[in-house]
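**Student:** output the structure for:
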Amino acid sequence: MAEAHQAVAFQFTITPEGIDLQLSYQALNQIYLSGVRSWKKRVSRMRNRVIKGVYPASPSSWLFVVIAILATMYMRSDPSMGLITKIQQHLPLRYTNTHNTEDTTTMVSVLVFSTLLWLSLILALRFCLKLLLSYHQWMFEQHGRVSNVTKVWVTLLRLLSSRKPLLYSYQTSLPHLPVPAIRDTLSRYLQSVRPLLTDPEFKRMTKLANHFEANLGNRLQRYLRLKALWATNYVSDWWEEYIYLRSRCPLMVNSNYYGMDFLYVTPTPVQAARAGNTITALLLYRRKVNREELKPVRSHSTVIPLCAAQCERMFNTTRTPGVETDVLQHWQDSEFVVVYHKGRYFRLWVYRAGRLLSPREIEHQMQRILDDPSPPKPGEDKLGALTAGDRIPWAQMRKQYFSSGINKRSLDAIERAAFFVTLDEEEQGMRGEDPAGNLDRYAKSLLHGKCYDRWFDKSFSIVIYKNGKSGLNAEHSWADAPTVAHLWEYTLATDAFQLGYTEDGHCKGEVDRSLPQPQRLVWDIPSEVQAQVCSSLAVAQALADDVDCHVFPFRDFGKGRIKKLRISPDAYIQIGLQLAYYRDRGGFCLTYEASMTRLFREGRTETVRSCSNESTAFVKALEDGEVLINSLIQRLFRLASERHQNLYRMAMTGAGIDRHLFCLYVVSKYLGVESPFLKEVLSEPWRLSTSQTPVQQMELFDLKNHPDFISLGGGFGPVADDGYGVSYIIVGEDMINFHVSSKYSCSDTDSHRFGAQISKALQDIMTLLSADTKTSLSSKGAAQPQAKKLL
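**Tutor:** Got it, this is the predicted structure:
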């Protein structure tokens, strides 16, 4: 009760002598300082709105325009061509006939005209910037062969972007995602499935596509073009709603993904200390997001900005369940995190008197939680399983039992928290006598844990293990992996290189011993909820037990050696995955590679269909035992690589296949019409789902002096029951880390076997491309026609 009394700012009692008023100055001081912090943030947001609202100009440029107009007026010249006089005639002060009034009206007229001219110039600059950002031909030019048009474009873009931008400065200048022509999309689709279909199957699919284009397709396309004119992005809202929020299956494994700690290094073995630095680094990142101090992420040699809209819902965000659809709830700010440990939930305030607690103070609070001996209340320890199971039962339980009273207050604390933290009782990482097996267990732990010790609805949850290892589990609907990867890179670098630890592994800084204890969240879990918790846990546990994870670092070579061959590292890996899958399953499959569309406003992802005519021709030539000279097979590989790069570029520039077809399908559902073609296309399984985790902030890591600080990247569960999920991260010049997932219930898949096939495929391709081809140089001229014939 002592903490409750301290929280009261004032008390009063009525006595015969009157009212006895008692004030708690300490509590009032806390309220005052919190209010000051809140107003500072409001002022900062207002200032940022002005700065980004006038970008690429600056607020001070208004004064320059005013001075310039006044100077020309002083020289007896009217730059407004009579507009200033017209403005002066409509001012109320013009009816007072005094000399001072005339000077005042002239000055006001000049200010009004200057402001209008300034705003017009801003709109013109922004329009020019938008036109420049709509140019994407640079992406299709060969490396080292830049056209004069692109050179001029880069110069103009740098000129307009010379001012230091805020995080969201480019948002209104980014172009809208274009709607491809329906004929082009259907043509590209048929080309993508050609290597997967027999001649009769392809003929039937071509007939379906042609019938769709001639009848229903153009009608749906008109609606889609109308939406593209009206909406900021014609894909993103439907993608978020129908792919993520309307899904009723568990988020765990099916949707959420994970990120890992350093591969070789654990900065400290002290669990509470690692939590202190990690939480501090995350909150420092949130401060940069709120103040828009983060540099906009850019592409192509730090010239082209990418959309930053996904950063807005990074913190203080929860996906709340519904019977038909979930809802993403975002709060403007939160001064606490929620911590889970041994079945108990704690609210930890990370601000006091308007200041962020030091890492040492957060460590101190974490240690208090670790030392707390109190047991969990009935039904509390496995309550998180509700977020791991099916969505409908969780929505029903939430509405019936968590909409009022202490349960609502405790649930609100979790959902409004900046993020969720789990102090795990296990030890993880590449350690002991079985480092490879431990990496696999580490991945499974981050992907699903015990199915109840994570809060899978939060935008992301941080896991701190007993031995100091860390990781995260992220919900997918609010953003894609590159956004979370950017956050995690900053967190790891800040933790290890900026905040650091003392020699005995503790956080740096001093501790205010008067900090209040972390608040234990209180629950009243009735038997009906406990029964549903058990049911949800059973569903989640069966899902978790079925996941086969395999994580391995590929150390034979990396992007350095691949680039020396003048080949895209991503194309090299994707073709290697095609070869590995062919060897593993004896055929080819529809392959998904995630590509971003953040060159456009509110862009998210597009699919690169990596299984192409060119890649299958290369694999067959290499595997079918035909006696072919090395130069011919190398030529087939280079054709496949060029084709893959072109597919990736088209996806990035809005000329992809799958998002367009998906939106056409949504329109057909709204209109209540059936399309056999769209129904079949959208039901095709992605048996090989792949994604590259980009390394975006290498300047934060000094790999030259600290080569052990290599990130493992992250991974996700398999998309198809009989397929593989493959995530990879290209780290430095000499390593590629892979995360492979599949399901034990499918006898045709095995993550470890496929991982071995990936390693062998990459090695075999390198051996082929590095082979001495001098003896076959004379046949180089004949190689290209033969290669095209094989396609």
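**Student:** okay, CA-based contacts and neighbour counts for the rest of this
**Tutor:** Noted.
**Student:** you'd agree N630 is up against T767?
**Tutor:** No: taking CA atoms under 8 Å as the definition, N630 is not a contact partner of T767, at 10.5 Å.
**Student:** and the two? Which one has more around it.
**Tutor:** The residue with more neighbours, out of N630 and T767, is N630; 19 against 11, by other CA atoms under 10 Å.
**Student:** do you know how far the more buried one is from R638?
**Tutor:** Distance of N630 to R638, computed by CA to CA, to the nearest Å: 12 Å.
**Student:** quick check: buried residues in stretch 122-132?
**Tutor:** Going by neighbour count (16 or more other CA atoms under 10 Å), the buried part of stretch 122-132 is I122, L123, L125, R126, F127, C128, L129, K130, L132.
**Student:** what does stretch 236-256 give?
**Tutor:** 236, 238-241, 244-248, 250-256.
**Student:** next one: stretch 364-383
**Tutor:** H364, Q365, M366, Q367, I369, L370, P376, G379, E380, D381, K382, L383.
**Student:** the first one contacts Q271, doesn't it?
**Tutor:** Right, the one you point to is H364. No: using CA under 8 Å, H364 is not in contact with Q271, being 11.1 Å away.
**Student:** mind listing the strands for the stretch 201-350 of the chain?
**Tutor:** Applying DSSP state E, counting those that start in this stretch to the stretch 201-350 of the chain gives strands spanning 257-260, 298-299, 304-305, 317-320, 327-330, 336-341, 344-349.
**Student:** I meant the stretch 551-700 of the chain, not that one.
**Tutor:** According to DSSP E, counting those that start in this stretch, the stretch 551-700 of the chain carries its strands in the segments 591-596, 605-609, 688-692.
**Student:** tell me which of those sits nearest to E427.
**Tutor:** Of all the strands of the stretch 551-700 of the chain, it is strand 688-692 that lies closest to E427, at 27.3 Å by CA to CA.
**Student:** nearest to E733 among the buried residues of stretch 122-132?
**Tutor:** Among the buried residues of stretch 122-132, L132 lies closest to E733 (CA to CA), at 32.9 Å.
**Student:** burial count for T502?
**Tutor:** Quick note: T502 (other CA under 10 Å) scores 12 neighbours.
**Student:** that one and N277, how far apart?
**Tutor:** Applying CA to CA to T502 and N277 gives a distance of 12 Å.
**Student:** please apply the same query to R638.
**Tutor:** Distance, R638 to N277, by CA to CA: 46 Å.
**Student:** would you mind telling me which of the two has more residues around it?
**Tutor:** Between R638 and N277, N277 has the larger neighbour count (other CA under 10 Å), namely 28 against 20.
**Student:** wait, the more buried one sits on D495?
**Tutor:** Yes: proximity of N277 to D495 meets the contact threshold set by CA under 8 Å, at 5.5 Å.
**Student:** please give me the structure for this one as well, since I'd like to look at both together:
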Amino acid sequence: MAEAHQAVGFQFTVRPDGVDVKLSQEVIKNIYLSGVTAWKKRAIQFKNGVLAGVYPASPSSWLIVVIAMMSTLYIRIDPSLGMIDTRAVLSAILFATGLWLFLIFLLRYTLKALLSYHGWIFESHGRMSTSTKVWLTLVKMFSGRRPLLYSFQASLPRLPVPSVDDTIHRYLESVRPLLDNEKFNQMEILANDFRDSKAARLQRYLVLKSWWATNYVSDWWEEYIYLRSRGPIMVNSNFYVMDLLYITPTHRQAARAGNVVHAMLQYRRKLERGEHAPLRALGTVPMCSTQMERIFNTTRIPGIETGRQSSLHFRNIVQHLTDRKHLVVYHKGRFFQVWLYTGGRHLLPSELEMQFQRILNDTSEPQPGELKLAALTAGNRVPWARARIQYFTQGVNKASLDAIESAAFFLTLDDEPQGYDSAKSNSLDSYAKSLLHGKCYDRWFDKSFTLISYPNGKMGVNAEHSWADAPIVGHMWEYVLATDCFHLGYTEEGHCKGDVNKGLPFPNRLQWQLPEECQEVIEASYLSAKQIADDVDFHGYLFNEFGKGLIKKCRTSPDAFIQLALQLAQFRDQRVFCLTYESSMTRMFRDGRTETVRSCTSEAVAFVRAMEDPGATRLALFRKAADKHQNMYRLAMTGSGIDRHLFCLYIVSKYLGVDSPFLKQVLSEPWKLSTSQTPQQQLNLVDINKFPKYVGAGGGFGPVADDGYGVSYIIIGENLITFHISSKFSSPDTDSYRFGQHIQSAMLDIQELFKPINDKKTVELANHVQLENGKKHI
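**Tutor:** I've put the predicted structure just below:
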């Protein structure tokens, strides 16, 4: 075959008169170009590493300091106060370099001290105090110009350890509305006993860790919440992100996949070079970028460790590699390896489209056991770990598994269309379930993310959770969709733009030799995963009666508004209140991840009960509950949350062998309502006011409790909020569609509280406009 010949760099034949050597100029040229590209990449990474390493200074500032020091040799001034020999040029340069490094550390620690101030976040929206304005000016002054992605990492403050008294006080306050007097008194006794007897010792170890580690929570959070889990990660841990809601740029599956994969490669190149701009609150306060390092080339790998007393301890690891040059594609039970580079450059979108179309056109049958192989990553982790050791450590199985686990990411070319369709009432439900679990064997759930391409041109992402949180995946996805639609584009026929290089070698089919015993493990994992997937009750709901625009007119936080609506919906659905989890970020601190906001407060309960009492003063109670929620959210963001502190105290207690009934009780409490807001417009690459149809549908996750709800929501523009609601069919007390109806009615009922005020404002505005027009007419 022509492709096979092009893959050979040289051939030789032994003849009686000598050796005949034939070189392939095309391959030699590609080897040369690949080497040039690799060295250019190393040079750019080194340069950007230096720039980030000395930030907020710059290499040119070193030259300025050296020149200034050298000039003192001629005017016989000794700024070193005798530390250097003013006649020695080398001595002056060394002193200048030391002074320059000292100034860099001074700038960094000054910026770190400024960023440790969080008073600004507690101020009312739109009302900035003079002290905050001065503080922002100083932060801008010390932040330098044109920062790279990792420029601020060394200047971010460490996550502080809250005091035990504050944490216990806030914890008791959070559970007060959920417990009757007797149970609350029992919990209060447990909490006070813990505080007075064991907390001080555990806290000392935690403070010590906070001094030594860059973040006292994040490594234990990844280890014990994610990597020590034995249960399936499909549905229970992984989450999904949807495509654009209303727009499908092309209905050609291979073309859309080609553009999206190429956009991801562009994003990865900027990521590896550190060229993305760091995310900054208020456009000034930097956020930690550590999680972004593992977006690509990352896989969660199961493993079994033998511990003391012959007990087995299960632990996954997160394997992150660098500079992977291929991806693996799954289609109709077959796995293909696709190279992403040729001649030292990325494949063009048109070339990627051709490769994916070749896979779509391939009619070969799956090998024995290959169809459902990926179900191993969907089922329980221990059988997968044991099967991996027994069947995938040698031969073709090892080579093929290595290809998957070392790939940049995993791509599934699905064979069933999905996406939002306004004519179908359950289109979002089906779309969400497809992204969350699919057929249980057509996504590689261990990869950092699986990109999913549908026959109608729609896309989506299933993401593994241990390596990062949803905003990180959302950041990449925003870049990819904007690049796909507004920079790469398509031809009139819906194909990718650019010429097609038909000389590219065909995608390589991965080979497997799976014995019957292994196939039985695969089938068992599939059946286990299918039972979980079939139990997921999902409902996607577009709330378009109003959105952020009207909520802001009510002078309240959109997130607080929605959270109180969820509390009202929960009470109407279950007739009881429950422990509620809302995720917030702690990325204003080095290596920060998330913290919990306990949204079911005494103030929220009072408001909800008032909504069921026609004679109550509902609006005043709403404002009080909303203010309470905003304050709790701000405390969580600034390191004064409850749950991560208690979690780490519990881990320390286990290490020390300290038994704490209080910590056991806290860590065993179920979150029957788990909520999260999907971030939007992190990059602001698309003006949604100008292009209102180019908005994403957000993403979601599976239910956390067997008898509870998982709710993810995204506030899209000014007039739309999307809800993703999950629960379990096996629970007789939950129904995702019913809960969606309760959310709708709760949102409308709360909006009615503000209607007289908003109507009055509308009338006043209309009268003012009419008066102004009258003046102009006169």
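**Student:** who wins for proximity to N467 of the first structure among the strands of the stretch 551-700 of the first structure?
**Tutor:** strand 688-692 (28.6 Å).
**Student:** how near is K151 of the first structure to R37 of the first structure?
**Tutor:** Noted for K151 of the first structure: a distance of 46 Å to R37 of the first structure, by CA to CA.
**Student:** please apply the same query to I369 of the first structure.
**Tutor:** Counting by CA to CA, the gap from I369 of the first structure to R37 of the first structure is 27 Å.
**Student:** of the buried residues of stretch 122-132 of the first structure, which belong to helices?
**Tutor:** I122, L123, L125, R126, F127, C128, L129, K130, L132 (DSSP state H).
**Student:** need those in JSON lines (columns: distance to Y264 of the first structure).
**Tutor:** Shown next, in JSON lines, are those (distance: CA to CA, whole Å):
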{"residue": "I122", "distance to Y264 of the first structure": "50"}
{"residue": "L123", "distance to Y264 of the first structure": "51"}
{"residue": "L125", "distance to Y264 of the first structure": "49"}
{"residue": "R126", "distance to Y264 of the first structure": "47"}
{"residue": "F127", "distance to Y264 of the first structure": "49"}
{"residue": "C128", "distance to Y264 of the first structure": "48"}
{"residue": "L129", "distance to Y264 of the first structure": "44"}
{"residue": "K130", "distance to Y264 of the first structure": "44"}
{"residue": "L132", "distance to Y264 of the first structure": "44"}
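**Student:** show me what P286 of the second structure aligns to in the first structure.
**Tutor:** Under the alignment (TM-score structural alignment), P286 of the second structure pairs with P305 of the first structure.
**Student:** with G344 of the second structure instead?
**Tutor:** So, by TM-score structural alignment, G344 of the second structure is matched to G354.
**Student:** and if you look at H331 of the second structure?
**Tutor:** By TM-score structural alignment, H331 of the second structure lines up with H341.
**Student:** give me the neighbour count for the nearest residue to that match once chain neighbours are set aside.
**Tutor:** Nearest residue to H341 of the first structure, sequence neighbours excluded (CA to CA, 6 or more residues apart in numbering): L423, at 5.3 Å. Using other CA under 10 Å, L423 of the first structure has 24 neighbouring residues.
**Student:** right, and L423 of the first structure touches G343 too?
**Tutor:** No: judged on CA under 8 Å, L423 of the first structure makes no contact with G343 at a distance of 10.3 Å.
**Student:** what lines up with I532 of the second structure in the first structure?
**Tutor:** Using TM-score structural alignment, the partner of I532 of the second structure in the first structure is L543.
**Student:** which helix or which strand is home to its match?
**Tutor:** Assigned by DSSP states H and E, L543 of the first structure belongs to helix 527-545.
**Student:** next one: that helix to chain centre, how far?
**Tutor:** The chain centroid and the centroid of helix 527-545 of the first structure are separated by 29 Å, computed with CA atoms, centre = their mean, to the nearest Å.
**Student:** how big's the offset between it and the second structure?
**Tutor:** After superposition onto the second structure, the mean distance of helix 527-545 of the first structure to its aligned counterpart is 0.5 Å, using mean CA distance after the TM-score superposition for the first structure.
**Student:** how about the helices in the stretch 451-600 of the second structure?
**Tutor:** For the stretch 451-600 of the second structure, the helices defined by DSSP state H, counting those that start in this stretch cover 470-483, 516-534, 548-553, 558-574.
**Student:** dump the ones you listed to a markdown table, plus distance to D627 of the second structure and mean neighbour count.
**Tutor:** What follows is these, written out as a markdown table (distance: least, CA to CA, whole Å; neighbours: other CA atoms under 10 Å):
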| stretch | distance to D627 of the second structure | mean neighbour count |
| --- | --- | --- |
| helix 470-483 | 25 | 20 |
| helix 516-534 | 39 | 18 |
| helix 548-553 | 14 | 16 |
| helix 558-574 | 8 | 22 |
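**Student:** thinking again about what came up before, now for the closest residue to the match of P286 of the second structure other than its chain neighbours: which residues touch it?
**Tutor:** In this structure, P305 of the first structure finds its nearest non-sequential neighbour in R298, 4.2 Å apart by CA to CA, 6+ apart. Shown in contact with R298 of the first structure (CA atoms under 8 Å, 6 or more residues apart in numbering): I304, P305, L306.
**Student:** nearest to R183 of the first structure, out of those: which one, please.
**Tutor:** Looking across the contacts of R298 of the first structure and measuring by CA to CA, the closest to R183 of the first structure is L306, at 28.6 Å.
**Student:** run a quick neighbour tally on the closest one.
**Tutor:** So L306 of the first structure, with other CA under 10 Å, has 22 neighbours.
**Student:** over to the one 3 residues further on?
**Tutor:** The burial metric for A309 of the first structure, expressed as a neighbour count using other CA under 10 Å, is 19.
**Student:** just the one 5 residues further on next, same as before
**Tutor:** M314 of the first structure has 22 neighbouring residues, counting by other CA under 10 Å.
**Student:** counterpart of it in the second structure?
**Tutor:** Matched across to the second structure, M314 of the first structure falls on I295, judged by TM-score structural alignment.
**Student:** wait, its match sits on T450?
**Tutor:** No: the pair I295 of the second structure / T450 is not scored as a contact, 11.1 Å apart, by CA under 8 Å.
**Student:** which residues does the helix or strand hosting I14 of the first structure contact?
**Tutor:** Counting by DSSP H and E, the element that carries I14 of the first structure is strand 10-15. For strand 10-15 of the first structure, the external contacting residues (CA under 8 Å, 6+ apart) are I19, D20, L21, Q22, L23, S24.
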